[in-house]
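**Q** Mind looking at a prediction? Sequence and model below.
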Amino acid sequence: MDIEQKLYYQDAYIHTFPAHIVKQEQDEQGLWYVVLDQTAFYPTGGGQPYDQGSIADRKVFNVEEKEGEIRHYLETPLQEIEGIKEGRVDWERRFDHMQQHCGQHILSAAFDQLFKYKTVGFHLGAETLTIDLETETLTEHEVKRAEELANKIILENRQIEVKWVTEEELSQYALRKETKVKEDIRLVIIPNFDYNGCGGTHPKTTGEVSAIKILNWERQKKKIRLQFVCGHRVIKQLEKKQKVLLELTKLLNAPEKEMEAAVIRLIENGKALEKVLELARENLLQYEAKNLLAKSEDSHQIVGEVFQNRTIQELQKLARLITAENDQVLVFFVSTNEGRLQLVCARGAAREENMKALVGEILPKINGKGGGNESFAQGGGDAHLPAEETLELILAHLK
């Protein structure tokens, strides 16, 4: 499609437009699309997502440029394709993309001018944007300076110019990065600040971007990925975070200024309680081990028990406490956990039975897997045998 037919390049503010249907077809996936003789719908490209809207009251859910034509994908095909049809662009979505895309230009130019950090990646998501900066480190001070400069450019409400130039004319402009295309080159210019080749849609002035707020950054391989928002998304982020903050002030019973201290206290108290709880668990396990060991005196130095919903780690610790206390004892535990059987078999140092071999005999009968050594082994499998029957099976194999 010729540039003259791409109305979004003539005027990014067009909401509605008339057009004729050139053709209506299905793609390889069976999705219906129409091609128009002119369009204000922006197709996916240059990091900017596609426009949505409607054509003759049919919802447009995707727009792509393929094989030299712009395809407008419709939820249902048009029954009548003759005559003039009205295209209507979802303006809220379009203007949001204009704010975000222009804001990205401004922020990238700020990092470039201040620190020579080039932008080598850009993604415009549904809620936030990211740019990848060609640096391995980024300080909070640098982030603050770049954000301040970007918002200063916005506040100055500078005019944004768009020019179509030839490859030969590019030398007249101090481009922030080299252009990929070699003909029909479109420059988006913020005078005395940023000169950049771009095929996306942008507002007429920097003031329409409203604001830029950097949210976070992290290292990605040898680059820094920076997350931010522009325009109305700044307000949305503030609303979301303010709602969370207000809820936290109620839950923590602390004013906003004391929130950090309240959270730190809560975390420290939680850690202290965890230590107390862990000590209590250890004492209970030791008490339980002594009780189970007392039973073994009446059963030829064998501790065999069935449990419900005990973790394998807990059973292992309990078995080790028992065998450490009495080197003549054998320990066999079976636990049922959410439709699974778990086994722990252990022997005291003075015994010679092979626990690994014993577990290896039992696991095939419950379709299980496990491992260990001659003195301590464990495994798990399907609970199609009752835990009591499995324990009896272990004792029978032992004999």
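**A** On my side now, so go ahead. Remember, predicted model here, so these are calculated numbers, not experimental data.
**Q** CA atoms for contacts and neighbours, from now on please.
**A** Will do.
**Q** What residues of the longest strand that the chain contains count as buried?
**A** Counting by DSSP state E, the longest strand found in the chain is strand 16-26. Along strand 16-26, these residues count as buried under the neighbour rule (16 or more other CA atoms under 10 Å): 16-21, 24.
**Q** got the residue ranges for the strands in the stretch 201-350 of the chain?
**A** 212-220, 223-230, 302-308, 330-337, 340-347 (DSSP state E, counting those that start in this stretch).
**Q** Please name whichever of the ones you listed is nearest to W91.
**A** Relative to W91, the nearest member of the strands of the stretch 201-350 of the chain by CA to CA is strand 223-230, separated by 16.6 Å.
**Q** what does the closest one rub up against?
**A** For strand 223-230, the surrounding residues in contact (CA atoms under 8 Å, 6 or more residues apart in numbering) are 99-100, 103, 127-138, 209-219.
**Q** The same query, at a cut-off of 7 Å, please.
**A** With CA atoms under 7 Å, 6 or more residues apart in numbering as the test, strand 223-230 has contacts from 99-100, 103, 128-137, 209, 211-219.
**Q** Give me the buried entries from those.
**A** For those, buried by 16+ other CA under 10 Å: 99-100, 103, 128-135, 209, 211-214, 217.
**Q** Tell me which of those fall in helices.
**A** Of the positions in those, 99-100, 103 sit in helices, assigned by DSSP state H.
**Q** can I get the residues you listed in a markdown table with distance to A346?
**A** A markdown table is the format used below for those (distance: CA to CA, whole Å):
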| residue | distance to A346 |
| --- | --- |
| Q99 | 67 |
| Q100 | 63 |
| G103 | 65 |
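**Q** Among those, which one sits closest to F115?
**A** Within those, the smallest distance to F115 is 18.1 Å, found for G103 (CA to CA).
**Q** quick one on the thing from earlier: which one of the strands of the stretch 201-350 of the chain is the most hemmed in?
**A** Ranked by mean neighbour count, those are led by strand 340-347 with a mean of 25 (mean count of other CA atoms under 10 Å).
**Q** second one coming, line it up with the first:
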Amino acid sequence: MNQKLYYSDAYQQSFTAQIIKQDYDSEGNLYVTLTETTFYPTGGGQPHDTGTLNDISVINVEEVNDEIRHFISSELHTKEVIGKINWQRRFDHMQQHTAQHILSAAFWDHFNIPTIAFHLGKETITIDLDTPELTLETANTALQIANQIVFENHPIHIRWMNLEEARQLPLRKEPTITEDIRVVIIENYDYNGCGGTHPKYTGEVGPIHIIGWERNKGGIRLSFVAGWRALKLMGHHQQIIKDISRQLNSGADDIPNKVTHLLASHKENEKTLQAMNEKLLFVEVNELLQQSKKVAAGTLIAKVFTNRSMQEIAKLSAIITEQNENSITYFVTENEEKLQCILACGKAVTANMNTILKNALPTIEGKGGGNQKSARGGGKAVITGEEFSALLIHLSQEQFEMKYKG
């Protein structure tokens, strides 16, 4: 353990060491091992430190085969190096990791909810709680207890012990090793086997803030932040509230009522707009009916639209074919580099819309389908909408002629 300076002093930010080995791993990544180091390697849910060795960037740190590998951006050409860790990153990890200990202990001690997994991400931290449900009251109470421990500024001790000694303590989890067990003790509160870095007092963790939670694999995954991350998030949220207050011309306390009123108004406006759109569709239907042509199979209405949604042209088609049992609609819409279409007919028409569509789609490398009365599909705009519409008409004529001859 002597080479792991982060265990003897988590606050040490620089050190001098000798290079033991400089090599490439199996994936071609350059790394060095040192006589000692304050760089923490990824492990136990905590990410690695970053920093420099003789001003060369350390981009990753891993413990492989009992050696700590410092992955660097370029070769070192000296035997001795001066290492400096990114202290802001290290202290952030110390805050978040210790906050996890504190919050997990609150859930376990007061609600008998154990933590079964922990992940320290770049933006948030998550713990997986072994419970199918989590109420707002339980989460808020656990959070209040956790922050109380922070404010009480409990000392944090690190002790190395064997299995027999460890079993004398109320550890959260049975150790998996028998010697060199590292126990993080939050005085009068928590005892936890852990290999991460931690501050000397809980007060250094700063405020803990729960962001939210969701169901995950039968349990609950809870997201939170602590320390400087919590302050940054709170400041961000405060700015959002200020911006919304300014836009709504109201105080922060009035935002919920204002939003409720706006949503209600929006729903009413949507209903009004939908009703107006329905009226416009019927106007458009009348205009389309005036363009209809008599064909052998019935009354055909063929139309090519530009940047029109399939939902809208399907409504037009449905209105026409439901009101006119002899009608046939071939509607094609050109949307950027795509052609889409819907073919439909009234109940008195004997032509098969699905067959006509299936015969036309290969021309545009398309896909689609339906039934005898209605079919839709789309493909690439390798021909114009007008050309594709003409193809549909031609195919329908062929189908009717074949049926007639039959």
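**A** Received the coordinates, thanks. Just so we're clear, the structure is a prediction, and the values are computed from it rather than from any experiment.
**Q** All the helices of structure 2, residue numbers only.
**A** Assigned by DSSP H, structure 2 shows helices spanning 5-8, 87-111, 136-152, 163-166, 227-248, 255-289, 310-323, 353-360, 385-405.
**Q** Make TSV from those helices and add distance to K303 of structure 2 to it.
**A** Below are the helices of structure 2 laid out as TSV (distance: least, CA to CA, whole Å):
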stretch	distance to K303 of structure 2
helix 5-8	74
helix 87-111	62
helix 136-152	56
helix 163-166	81
helix 227-248	44
helix 255-289	8
helix 310-323	10
helix 353-360	15
helix 385-405	8
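**Q** who wins for proximity to E187 of structure 2 among these?
**A** Distance to E187 of structure 2, taken as CA to CA, is lowest for helix 136-152 among those, at 10.0 Å.
**Q** how about the closest one, aligned to which bit of structure 1?
**A** Aligned using TM-score structural alignment, helix 136-152 of structure 2 spans residues 140-156 in structure 1.
**Q** Repeat that for stretch 324-340 of structure 2.
**A** Aligned using TM-score structural alignment, stretch 324-340 of structure 2 spans residues 326-342 in structure 1.
**Q** Not counting the matching stretch itself, show me its contacts.
**A** Contacts for stretch 326-342 of structure 1 (CA under 7 Å, 6+ apart): 301-310, 312, 319, 323, 343-351, 379-383, 387, 391.
**Q** mind giving me JSON lines with the strands of the stretch 201-350 of structure 1 and columns for distance to K118 of structure 1?
**A** Compiled in JSON lines, the strands of the stretch 201-350 of structure 1 are given as follows (distance: least, CA to CA, whole Å):
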{"stretch": "strand 212-220", "distance to K118 of structure 1": "15"}
{"stretch": "strand 223-230", "distance to K118 of structure 1": "10"}
{"stretch": "strand 302-308", "distance to K118 of structure 1": "60"}
{"stretch": "strand 330-337", "distance to K118 of structure 1": "55"}
{"stretch": "strand 340-347", "distance to K118 of structure 1": "55"}
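**Q** Please name whichever of those strands is nearest to V276 of structure 1.
**A** That would be strand 302-308 among those, by CA to CA, at 24.4 Å.
**Q** Report the distance from that closest one to the chain centre.
**A** 44 Å (CA atoms, centre = their mean, to the nearest Å).
**Q** count of residues packed around G385 of structure 2?
**A** Counted with other CA atoms under 10 Å, residues neighbouring G385 of structure 2 total 23.
**Q** what does it align to in structure 1?
**A** G385 of structure 2 maps onto A387 of structure 1 when the alignment is built from TM-score structural alignment.
**Q** pretty sure its match contacts V306?
**A** Yes - counting by CA atoms under 7 Å, V306 is a contact partner of A387 of structure 1 at 6.3 Å.
**Q** Residue in structure 1 paired with H48 of structure 2?
**A** Using TM-score structural alignment, H48 of structure 2 lines up with Y50 in structure 1.
**Q** My error: substitute I356 of structure 2 in the last question.
**A** So I356 of structure 2 corresponds to L358, using TM-score structural alignment.
**Q** contacting residues around Q291 of structure 2?
**A** Here Q291 of structure 2 is in contact with I301 (CA under 7 Å, 6+ apart).
**Q** Residue in structure 1 paired with it?
**A** In structure 1, Q291 of structure 2 lands on K295 (TM-score structural alignment).
**Q** W32 of structure 1 - how many residues pack around it?
**A** Residues near W32 of structure 1, counting by other CA under 10 Å, number 18.
**Q** ok, now the one 4 residues further on?
**A** Neighbourhood size, L36 of structure 1 [other CA under 10 Å]: 23.
**Q** Name all residues that make contact with it.
**A** Listed by CA under 7 Å, 6+ apart, the contact set of L36 of structure 1 reads 19-22.
**Q** Map it onto structure 2.
**A** L36 of structure 1 maps onto L34 in structure 2, with residues paired by TM-score structural alignment.
**Q** Once you drop chain neighbours, what's closest to that match?
**A** Using CA to CA, 6 or more residues apart in numbering and skipping residues adjacent in sequence, the residue nearest L34 of structure 2 is I19, 4.6 Å away.
**Q** List the residues that contact the one you found.
**A** Shown in contact with I19 of structure 2 (CA under 7 Å, 6+ apart): 32-35, 79-80.
**Q** Show me what it lines up with in structure 1.
**A** Checking TM-score structural alignment: I19 of structure 2 goes with I21.
**Q** Q95 of structure 2 too?
**A** In structure 1, Q95 of structure 2 lands on Q99 (TM-score structural alignment).
**Q** where's stretch 280-299 of structure 2 relative to the chain centroid, distance-wise?
**A** 47 Å.
**Q** ditto for stretch 363-379 of structure 1
**A** 38 Å.
**Q** Over to stretch 375-391 of structure 2?
**A** The chain centroid and the centroid of stretch 375-391 of structure 2 are separated by 37 Å under CA atoms, centre = their mean.
**Q** Quick check: closest non-adjacent residue to M1 of structure 2.
**A** Of all residues not flanking M1 of structure 2 in the chain, Y7 sits nearest, at 7.8 Å (CA to CA, 6+ apart).
**Q** Tell me how many other residues surround the aligned partner of the one you found in structure 1.
**A** Alignment note (TM-score structural alignment): Y7 of structure 2 maps to Y9 of structure 1. Y9 of structure 1 has 20 neighbours, counted by other CA under 10 Å.
**Q** Which residue of structure 1 is paired with S57 of structure 2 in the alignment?
**A** So S57 of structure 2 corresponds to K59, using TM-score structural alignment.
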